[in-house]
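In: have a look at this prediction, sequence included:
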Amino acid sequence: MNRLLSPEAKESFLAAWHREKGLSGNALKMIACVFMFFDHMSQGVALNSLGFTPAYVVNSWGIPVLSGLPTASLLATIATLAGRIAFPIFCFFLVQGVLLSGDYKKQIQRLLLFAFIAEVPFDLGLFGQIFYWDHQNVLFELAMGAATIVGMKKILDGDKKRKQAYAAALFIAAAILAEVLKFDYGLAGIIAMVLFYLVCNDRRRTMVMGIFAFLFEAPLYGTVYLSLPLIYQYNGKRGRGGRWFFYIFYPAHLLALYFISLII
């Protein structure tokens, strides 16, 4: 049986996140997709020829300098900063999805399948090349994070001696591998997903842990933390919409951005 939680544990887990009002999982994923689209539009090849390129000039604190930028570059930078909201939401629901899935193996397989499907659109949309080996798309990162969480939970739920040490070793190995293979977000993304996993059944602790999980993007005016109030509104329900939309949207929007670059 390829599930991590028993029916009783799953019910308890969902109860911890239940609230009468708020936002469903699919609603939050849609919000993340919108921010991700603007992020990729600002950083990809679609609008670069028109001068819409983010500013990478930073001050001594590592914070981007916005003053004095041309209007087009300023707008692109703002879109990039707003795009920081997307990844924490996807990390949060990666953890939720792995724990609540009836078959975590199929979930990881889906992530890997669409990671390979999306790689060429990712390279075209962001770098204008069919193959760009120095940066792999975020679905590889999410698949690695899912596999890491599954492995850690199985180790921690087992009866081996020094199981915490084995779980920590697995975590460190996955983080290093993500960095070596140049997955989007690298070791920082694996760390963020594992930190969310460690507090996954508590809403307030998730908010606090989110502050530490995304410190690596805090210098970008802290816009990454705008994701936390959104995650706090999660009501524990899936909501309307099919699961395949989010898998298909990722390569589709990247391919669309590349075609836009050809037109303009």
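Out: The structure has been received and is ready for your questions. Source: prediction; values computed, not measured.
In: from here on, just use CA atoms for contacts and neighbour counts.
Out: Noted.
In: spell out the residue ranges of the helices in the stretch 101-250 of the chain.
Out: Taking DSSP state H, counting those that start in this stretch as the criterion, the stretch 101-250 of the chain contains helices spanning 104-127, 138-157, 163-180, 186-198, 203-213, 227-232, 244-263.
In: wait, what's in contact with the residue nearest the centre of the chain?
Out: When C-alpha atoms, centre = their mean is applied to the chain, the residue found nearest the centroid is residue 87 (3.4 Å). Shown in contact with residue 87 (C-alpha atoms under 8 Å, 6 or more residues apart in numbering): residue 32.
In: distance of it from residue 120?
Out: 20 Å (C-alpha to C-alpha, to the nearest Å).
In: and what of residue 215?
Out: From residue 215 across to residue 120, the span is 30 Å (C-alpha to C-alpha).
In: quick one: which of these two has more around it?
Out: For residue 215 versus residue 120, neighbours defined as other C-alpha atoms under 10 Å are more numerous around residue 120 (21 against 15).
In: count of neighbours near the nearest residue to that one once chain neighbours are set aside?
Out: Nearest in space to residue 120, with sequence neighbours left out and distances taken as C-alpha to C-alpha, 6 or more residues apart in numbering, is residue 130 at 5.5 Å. For residue 130, the count of nearby residues is 13 (other C-alpha under 10 Å).
In: comparison target, given below:
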Amino acid sequence: MFKKGLTGFQIKLIALFLMIFDHVHYFFAFTNQVPLWFTWIGRVVAPIFIFMVVEGFIHTRNRSKYMGRLYMGSLIMFFSNQWITKWFQRGDNVALMANIFATLFLITVYLTIIDYLGKGIKERRIMPIVLGILGLVLPVGLGIFMMMNLHIPGMIYAMFLLPTPMIVEGGPVFVGLGILFYLSRDKKALQLTLYALVSIALIPWQNLSLQGLFYDNFQWLMIGALPFLALYNGQRGKGMKYLFYVFYPLHIYGLYILSTFFV
């Protein structure tokens, strides 16, 4: 039955469209021809995809396969980033680090641990509770260890083979956002309120000026995703589940390669 609002597919299409603006700014800002508002509107994209991944995790029939696709996407992006920057080098040495797949995969890992921990608490079983808590803390400790030992040969590969909150795109904020969406999944008003509060917390309160708000630190503009999240009607919409998996890397690599001809 048709419901008012936006389906998951429609929201993803909006996010994909806005993502293009964001990445056009990232790769072509050096030309001084791309307006800064391109990246302002891009702040809403990652939170939308995090929200939709949480929804996908909740409703998928096979969580293992779902997580496997995200992990495989992460690995493909990592090795593709290495290969493409080797063969298409920019004169200003801008790094090609985009890999939201790693963030999304890590979020699903944490959601799995949370479910496991929750079950242990419900059943009052000590071992699952202990293992669950360790599962929540271990990635953080592992990330800190990796960052402190980057000189070790092969550590850079270990960092991407084992994503941690300290290293993935968006860091602890994006991972925490995914957890927040999951824990408040059955309480829409609370979910939207918490999201708004997280966005507000990112405002550079120590520098409440136009420079501070819109030029130095504007991640708080992700609050612009709030209307889209509010309009989500809980329906999946049309298929094309692989659209994001294909479009995301292809448009990034296309823009990056194109930018190499202008530097």
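Out: Arrived safely, thanks for sending. Remember, predicted model here, so these are calculated numbers, not experimental data.
In: rewinding a little: which one, of the helices of the stretch 101-250 of structure 1, ends up nearest to residue 94 of structure 1?
Out: helix 138-157 (6.8 Å; C-alpha to C-alpha).
In: residues in contact with the closest one?
Out: Helix 138-157 of structure 1 has contacts (C-alpha under 8 Å, 6+ apart) with 4, 91, 94-95, 98, 104, 108, 111-112, 114-115, 163-164, 166-168, 170-171, 174, 178, 183-186, 189-190, 193-194, 197.
In: equivalent analysis for stretch 8-28 of structure 2, please.
Out: Residues from elsewhere that reach stretch 8-28 of structure 2, judged by C-alpha under 8 Å, 6+ apart: 34-36, 38-45, 48-49, 52, 228, 232-239, 244, 248, 251-252, 255-256, 259.
In: restricted to strands, list these.
Out: Of those, none are assigned to strands by DSSP state E.
In: which of those residues are buried? Put it as a PyMOL command.
Out: Per 16 or more other C-alpha atoms under 10 Å, the buried members of those correspond to this PyMOL selection:
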select buried, resi 34+36+38+39+40+41+42+43+44+45+48+49+52+228+232+233+235+236+248+251+252+255+256+259
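In: which residue of structure 1 sits farthest from its center?
Out: Among the C-alpha atoms of structure 1, the one most distant from their mean position (C-alpha atoms, centre = their mean) is that of residue 161, at 32.9 Å.
In: what does it correspond to in structure 2?
Out: When structure 2 is aligned by TM-score structural alignment, the residue opposite residue 161 of structure 1 is residue 126.
In: before we move on, what about residue 228 of structure 1?
Out: Aligned by TM-score structural alignment, residue 228 of structure 1 pairs with residue 226 of structure 2.
In: distance-wise, check the nearest residue to residue 168 of structure 2 once chain neighbours are set aside relative to residue 125 of structure 2.
Out: Distance criterion C-alpha to C-alpha, 6+ apart; nearest residue to residue 168 of structure 2, sequence neighbours excluded, is residue 103 at 5.4 Å. Computed as C-alpha to C-alpha, the residue 103 of structure 2 to residue 125 of structure 2 distance reads 30 Å.
In: who has more neighbours, these two?
Out: Shown here are residue 103 of structure 2 and residue 125; by other C-alpha under 10 Å, residue 103 has more neighbours (27 against 12).
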